[in-house]
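Asker: just coords:
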């Protein structure tokens, strides 16, 4: 039987929730943004809790193999602490909560500081869960190993009678493959682009974006290779750092992409410090990254609809029409397939998840109009290897 992986982008407004479903059944969820208004059938945002629970039930599961929070901003974690079973406190267990077999978080999430009036905030609850799993030494991977985090961890390990290095195997640095997934066994591997250790020096909301998880996810489908760039809310400077570091270490192929999750809900800041009047001009290195897209590739903006009307050019918050125009222009120039927006398909009133199938013949966007039909929008397969 031929291999088929899937990547699903959920329409949650300006927010991120992306699921990878591997051919042999393992599921990896990147971020979770449930809008309460999504439970109202009259609003366009999806009821993410119900949709994911129904999908898991249909698969005979009450868990994800991996849940990765790219960073702790609300539009990437909203509703998560009411949905997932958390191991550190009984009040977050039982009922129909969904289990997390392995949690992936950036080191910055464990270092976040909170004022007294923030102790019930979701980022604090997730911080406590991540700290608990790290101390227990199971069910977690932490990306980057800054000294500030080790200064917190070492004394606690000493209290437990364990060596200062006892948790080193749970830390993954940028430039490495994530253990637990292989192309041969799973048909997928995860290469960590970010965060760098220096991204965890400092505090405040800026850290969350700079220290967000960014991966090259490589798939094998019966000998054909495809690449997905899963990007958190990076800005152009962060992407430039990734391009430079990746090339310096000879990993240029990890910048290739067939599918690209556009950073920060199509904000111009992922391209440049200047929005531009009609179109954002990407910095040279960001432009080079975008041009590593393969023929028939796709760009996806996890965002509200991006309308080309005059008022849009003055919009302060993302998504930005100027950024969309830049992405669309470059996509045309490299022979890409389509620019898609999660809240636009099949329409802005009742958007449905964007589902991509990854098979030997290519990456296919299973559009609403083509689901079940013979003709689907498919990329050409590259050579094997």
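Answerer: All right, it came through fine. Worth saying up front: this structure is predicted, and the values here are computed from it rather than measured.
Asker: Going by C-alpha atoms from here, please, whenever you check contacts or count neighbours.
Answerer: Noted.
Asker: report the longest helix in the protein, please.
Answerer: helix 122-136 (DSSP state H).
Asker: Counting by contacts, list what the next helix or strand after it packs against.
Answerer: Next helix or strand after helix 122-136 toward the C-terminus (DSSP states H and E): strand 140-143. With contacts taken as 3 or more CA pairs under 8 Å, 6 or more residues apart in numbering; DSSP states H and E, strand 140-143 sits against strand 99-106, helix 122-136, strand 171-172.
Asker: Which among those is found nearest to residue 264?
Answerer: The minimum distance between residue 264 and the helices and strands packed on strand 140-143 falls on strand 99-106, with 16.9 Å, by CA to CA.
Asker: What are the buried residues along the following helix or strand past the closest one?
Answerer: Counting by DSSP H and E, the next helix or strand C-terminal to strand 99-106 is helix 107-111. Buried residues in helix 107-111, counting neighbours by 16 or more other CA atoms under 10 Å, are found at 107, 108, 109, 110, 111.
Asker: can you redo these as CSV with distance to residue 189?
Answerer: Output for these, formatted as CSV (distance: CA to CA, whole Å):
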residue, distance to residue 189
107, 21
108, 23
109, 23
110, 25
111, 27
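Asker: if we take these, which one ends up nearest to residue 284?
Answerer: Relative to residue 284, the closest of those is residue 108; by CA to CA it sits at 28.5 Å.
Asker: this is the comparison structure:
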């Protein structure tokens, strides 16, 4: 079997990450496929779709991802979905779809809490495709469990009621081990958010209801320790992380599941200050203790990924230079903060790719080029299921 990998794509201020498991299973977390990047000859604009097509498997010559996780519906997390991913009955995938390299999605992860505020065509397309699949399951269609029709509900319901398909649901505190109909023995996901509390909040928005999860890798099924723990949080803010911290500790999942530990931490909202405190940063300059405590769960050699523009000390932001400085205080060295915009070099950014080894996540050999913290300066300082909703 091949080693598991994680790729973080350079997509400006946006998120797009690909998890590849030992058996070739692919899990795409968000997408930000800018039209200008397709067939790009500009070394500063990476062709993420070309890379994705070369990384995932094909079935009957048609490219597909096993799972697509949309953390929330902001355009910088779902840009390009409508044109680059197939929507509709998978049996009707056409020669034209293949010609356009539309990527099939065997299983969608869908959060009802973030699907109520449509703000862009790509989010609308994702919602429409999710509803198509939900209708198949509600109607007990014979094809409902086939690849291309599968769906998992993440979190709780908003205005729409999905209780009749609760068997498809995963809520905070649950561990998911089955992906695209296959149980994994060396990979799982711990669901952290979104929570019920966000439904009643007057401040509810897409960012605060982002899907937050921990990806957990082992090398062998009999291993008792995780080789890598990677945290994904969309645009979740410090309010969300405060709830995550409180609930995880209350149910002792910080101990039983190591659910807060991390080797790789994808900085929420593109290295925004909103992870540390309210914005604007100048009016709220003191980081919340709860956010700092989350970072204290770093394991030895932990890395922070800033999926954003080059981090410089000026507006507009995000990224926030002050957020970068706070992350650096928690890291062992400055080079442990990796900025997608300048990795491995600003003139030609490429995906930040980790290979999961018995010694932890290791930067893939082709990517070990210099430091990519995004700006000068700044020193670093030194499967149970438990309801958590």
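Answerer: Cool, the structure landed. What you are looking at is a predicted structure, and each value in this text was computed from that prediction instead of being measured.
Asker: returning to what we had before: what's the longest helix of the first structure packed up against?
Answerer: Taking 3+ CA pairs under 8 Å, 6+ apart as the contact cut, helix 122-136 of the first structure packs with helix 74-77, helix 80-83, helix 107-111, strand 140-143, helix 147-159.
Asker: Off-centre distance for it?
Answerer: Put simply, helix 122-136 of the first structure sits 20 Å off its chain's centre (CA atoms, centre = their mean, to the nearest Å).
Asker: Could you pull up the average distance between that helix and the second structure after superposition?
Answerer: If you overlay the two and look at helix 122-136 of the first structure, the average distance to its match in the second structure is 1.2 Å (mean CA distance after the TM-score superposition for the first structure).
Asker: thinking again about what came up before, residue 14 of the first structure: which of the helices and strands packed on helix 122-136 of the first structure is closest?
Answerer: Nearest of those to residue 14 of the first structure, taken as CA to CA: helix 74-77 at 7.0 Å.
Asker: Superposed on the second structure, what's the mean shift for the closest one?
Answerer: Overall, helix 74-77 of the first structure averages 0.3 Å from its counterpart (mean CA distance after the TM-score superposition for the first structure).
Asker: What helices and strands are in contact with that helix?
Answerer: helix 122-136.
Asker: change it to 7 Å
Answerer: Using 3 or more CA pairs under 7 Å, 6 or more residues apart in numbering; DSSP states H and E, no helix or strand is in contact with helix 74-77 of the first structure.
Asker: Let me know how buried residue 277 of the second structure is, in neighbour terms.
Answerer: Around residue 277 of the second structure there are 22 other residues, counting by other CA atoms under 10 Å.
Asker: What residue in the first structure is paired with it?
Answerer: The equivalent of residue 277 of the second structure in the first structure is residue 272 (alignment by TM-score structural alignment).
Asker: wait, what's in contact with its match?
Answerer: When contacts are counted by CA atoms under 7 Å, 6 or more residues apart in numbering, residue 272 of the first structure touches 236, 281, 282, 283.
Asker: Most neighbours out of those residues, which is it?
Answerer: Sorting the contacts of residue 272 of the first structure by how many neighbours each has (other CA under 10 Å) puts residue 282 first, at 23 neighbours.
Asker: The second structure: which residue goes with that one?
Answerer: Alignment note (TM-score structural alignment): residue 282 of the first structure maps to residue 287 of the second structure.
Asker: In which helix or strand does that match reside?
Answerer: Residue-wise, residue 287 of the second structure maps onto no helix or strand under DSSP H and E.
Asker: what's the nearest residue to it if we skip its chain neighbours?
Answerer: residue 276 (4.8 Å; CA to CA, 6 or more residues apart in numbering).
Asker: what about the closest residue to residue 335 of the first structure other than its chain neighbours, helix or strand, and which?
Answerer: Nearest residue to residue 335 of the first structure, sequence neighbours excluded (CA to CA, 6+ apart): residue 295, at 4.9 Å. If you go by DSSP H and E, residue 295 of the first structure is part of strand 293-301.
Asker: so that strand aligns onto which residues of the second structure?
Answerer: Mapped onto the second structure using TM-score structural alignment, strand 293-301 of the first structure spans residues 298-306.
Asker: just checking, residue 123 of the first structure touches residue 71?
Answerer: No: between residue 123 of the first structure and residue 71 there is no contact, the gap being 9.2 Å when judged by CA atoms under 7 Å.
Asker: about what we covered before: contacting residues around the longest helix of the first structure?
Answerer: With contacts defined as CA under 7 Å, 6+ apart, helix 122-136 of the first structure is touched by 72, 81, 86, 87, 88, 109, 110, 114, 139, 140.
Asker: aligned partner of residue 104 of the second structure in the first structure?
Answerer: Per TM-score structural alignment, residue 104 of the second structure is aligned with residue 99.
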